[in-house]
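# fold the following and give me the result.
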Amino acid sequence: MTPDAFLSLLHRHWPITLAALDDGRRARFGDALNDLAAAGNGKAVERALRTLRMQLRALPPTHPVARELSGTVRYAGVPRAVIVDRVMLGALLDVFADPPPGPGELRRAAHERLWETPALGPADLGRDAVRDPAAAGLIRLSHPGLADRYPRFQFAPGTARPLSVVCRVNHTLMAGKDPWGAADWWLGRNRWLAGIPAELLGAVPDEDLAQAALELVGGP
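This next block holds a predicted model:
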């Protein structure tokens, strides 16, 4: 991963990354950002980036930044004449001065991101769907003032028939109690699968998807 790709990854997920760091790591992260801004050669850039990555080791494995940096995604090192995107770095330094977002802000941001995924509404389920989507183990995302949404990946292409493996995995993920968390698992990069589970439906064996979900919850 190049330095600019690393900064871009941080920029996309900055609020939830900052909020996930404790005070000590957040302070060291800020120092490393300033070191990176002042770095004038490849070695100094490499040291600053290495420090940034060290602080990110505390992120939970389900965090989108942690998923991108773990598994097969490795930092490839820095060439001697590396050029860091100073505009993006400056943007990170600017927002770093603000207090981290609170739990409510993080929850709203995560919900808005997941709400945008292609989905079916209650009227779209029709005859193909079971009478009670919740009982079937489907993820139902509720939004104040709007109709419920059922993420599209849960259904066979072109139909409203639930995929059995999705219902099985949703049961493992306790989607009935935490539909947003289950949706985030399906739509985020998974280290065990080296991909995004929702995009791997039909491309990898169903047992691999089921096992990846069990790995998350600590099952056998």
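# for the rest of this, base every contact and every neighbour count on C-alpha atoms.
Will do.
# which element is the closest residue to residue 192 other than its chain neighbours on?
Spatial nearest neighbour of residue 192, excluding adjacent residues (Cα to Cα, 6 or more residues apart in numbering): residue 212 at 6.1 Å. Residue 212 is part of helix 206-217, with elements assigned from DSSP states H and E.
# check which residues of stretch 146-153 are buried.
148-153 (16 or more other Cα atoms under 10 Å).
# the lengthiest strand in the chain: how far from the chain's middle?
If you go by DSSP state E, the chain has its longest strand at strand 146-151. With Cα atoms, centre = their mean, to the nearest Å as the basis, strand 146-151 stands 20 Å off its chain's centre.
# to check against the first, give me the structure of this:
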Amino acid sequence: MTPEDLLALLVTHRQSLAAGLHDEEDREEVAAALREVREAVTAGRSASPAVRRLRRALSALPPEHPVSDALGSRRYAADGTGGRALPTADAIGTVLNLLETRDATAVPDPGPPLSGTGAEPGPDAAKVPPVPGPGELLAKARERLLSAPALTEREHAALLSSHGDQPGLIRLADPRPGGSTARCPRFQFRPGTLQPLPVVLRINGLLRADLDPWGAADWWLGANSWLHGVPADLLGTLPDEELEGAALELVEAD
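Now for the predicted structure:
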């Protein structure tokens, strides 16, 4: 799940976010990180460092908060801001206004017009798309990862026969009806073979693919501003050391 998804969650849960941060220092740290994100978005530069600071600050939320639940379900591993656009500076400012209001819980979220009031929607109402909830974001993220090229069942059986159960490989359990119980993304192998790439195994170890295969897959298959591309697409193009350095940057940020 990308930084764009994380910021969309904060926009969705802006009121409960403010209410969940009881400590003034925690609230100010989240606000400071959001200000950095807004400045980066406004200036057109990478927001990745500020998003990493924001992710750490959000650990102060109670575990039952929807944002904590989404962060805990799988890591926001991709650190790029490519692909989907970040929320606008104005949307981020809405969250900031709630955090910086002393009685933040008293500021209601603007909801849809009440039915039967006769009120016409404003001219810009149709331009504002609904923000998906955490469950929908997670489902879409997993659907994207499962759509990446993967070994066939026959190839996976041959891999197990020739190499055994390689612990360093990413295997994704497909929850869809009839889905494979061990979908193994193809980028992990030398083209045309079942030979795992050593650099992939090393990076998978850094990303703890054994504990969080979805997060590791998201890093490989998501846009990465540090590398200016998708890591899986850069295998064999960038030096292995650059790929490992980008993964280490993420791990050390956590």
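# just give the TM-score of the two.
Put the two chains on top of each other and the TM-score (TM-score structural alignment, normalised by the length of the first structure) is 0.59; 158 aligned residues with a Cα RMSD of 3.6 Å.
# returning to that earlier point: buried residues, the helix holding residue 212 of the first structure. List them.
206, 209-213.
# in a markdown table, list those residues along with distance to residue 194 of the first structure.
Conversion of these to a markdown table gives the following (distance: Cα to Cα, whole Å):
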| residue | distance to residue 194 of the first structure |
| --- | --- |
| 206 | 15 |
| 209 | 11 |
| 210 | 14 |
| 211 | 13 |
| 212 | 10 |
| 213 | 13 |
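# now the helices for the stretch 151-254 of the second structure?
153-163, 198-206, 213-221, 231-234, 240-253 (DSSP state H, counting those that start in this stretch).
# chain center to the helix or strand hosting residue 44 of the first structure: distance?
Using DSSP H and E, residue 44 of the first structure sits in helix 42-55. Mean-position distance between helix 42-55 of the first structure and its chain equals 23 Å (Cα atoms, centre = their mean).
# contact partners of the very next helix or strand once past that helix?
Next helix or strand after helix 42-55 of the first structure toward the C-terminus (DSSP H and E): helix 64-69. Residues external to helix 64-69 of the first structure that are found in contact with it (Cα atoms under 8 Å, 6 or more residues apart in numbering): 9-10, 13, 17, 56-57, 59-61, 75, 188-191.
# farthest-apart pair in those residues, please.
75 and 188 (20.0 Å; Cα to Cα).
# most packed of the helices of the stretch 151-254 of the second structure?
Of all the helices of the stretch 151-254 of the second structure, helix 213-221 carries the top mean neighbour count, a mean of 24, counting by mean count of other Cα atoms under 10 Å.
# now check the first structure for the residue matching residue 227 of the second structure.
Aligned by TM-score structural alignment, residue 227 of the second structure pairs with residue 193 of the first structure.
# next, count neighbours for its match.
16 (other Cα atoms under 10 Å).
# what is the nearest of the contacts of helix 64-69 of the first structure to residue 47 of the first structure?
Using Cα to Cα, the contacts of helix 64-69 of the first structure come closest to residue 47 of the first structure at residue 75, 12.5 Å.
# the aligned partner of residue 139 of the first structure in the second structure: what's it in contact with?
Here residue 139 of the first structure is matched to residue 170 in the second structure, going by TM-score structural alignment. Shown in contact with residue 170 of the second structure (Cα under 8 Å, 6+ apart): 184-185, 204, 209-210, 213, 216-217.
# just put those residues in a markdown table and tack on distance to residue 157 of the second structure.
Below are the contacts of residue 170 of the second structure laid out as a markdown table (distance: Cα to Cα, whole Å):
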| residue | distance to residue 157 of the second structure |
| --- | --- |
| 184 | 11 |
| 185 | 14 |
| 204 | 21 |
| 209 | 20 |
| 210 | 19 |
| 213 | 19 |
| 216 | 22 |
| 217 | 21 |
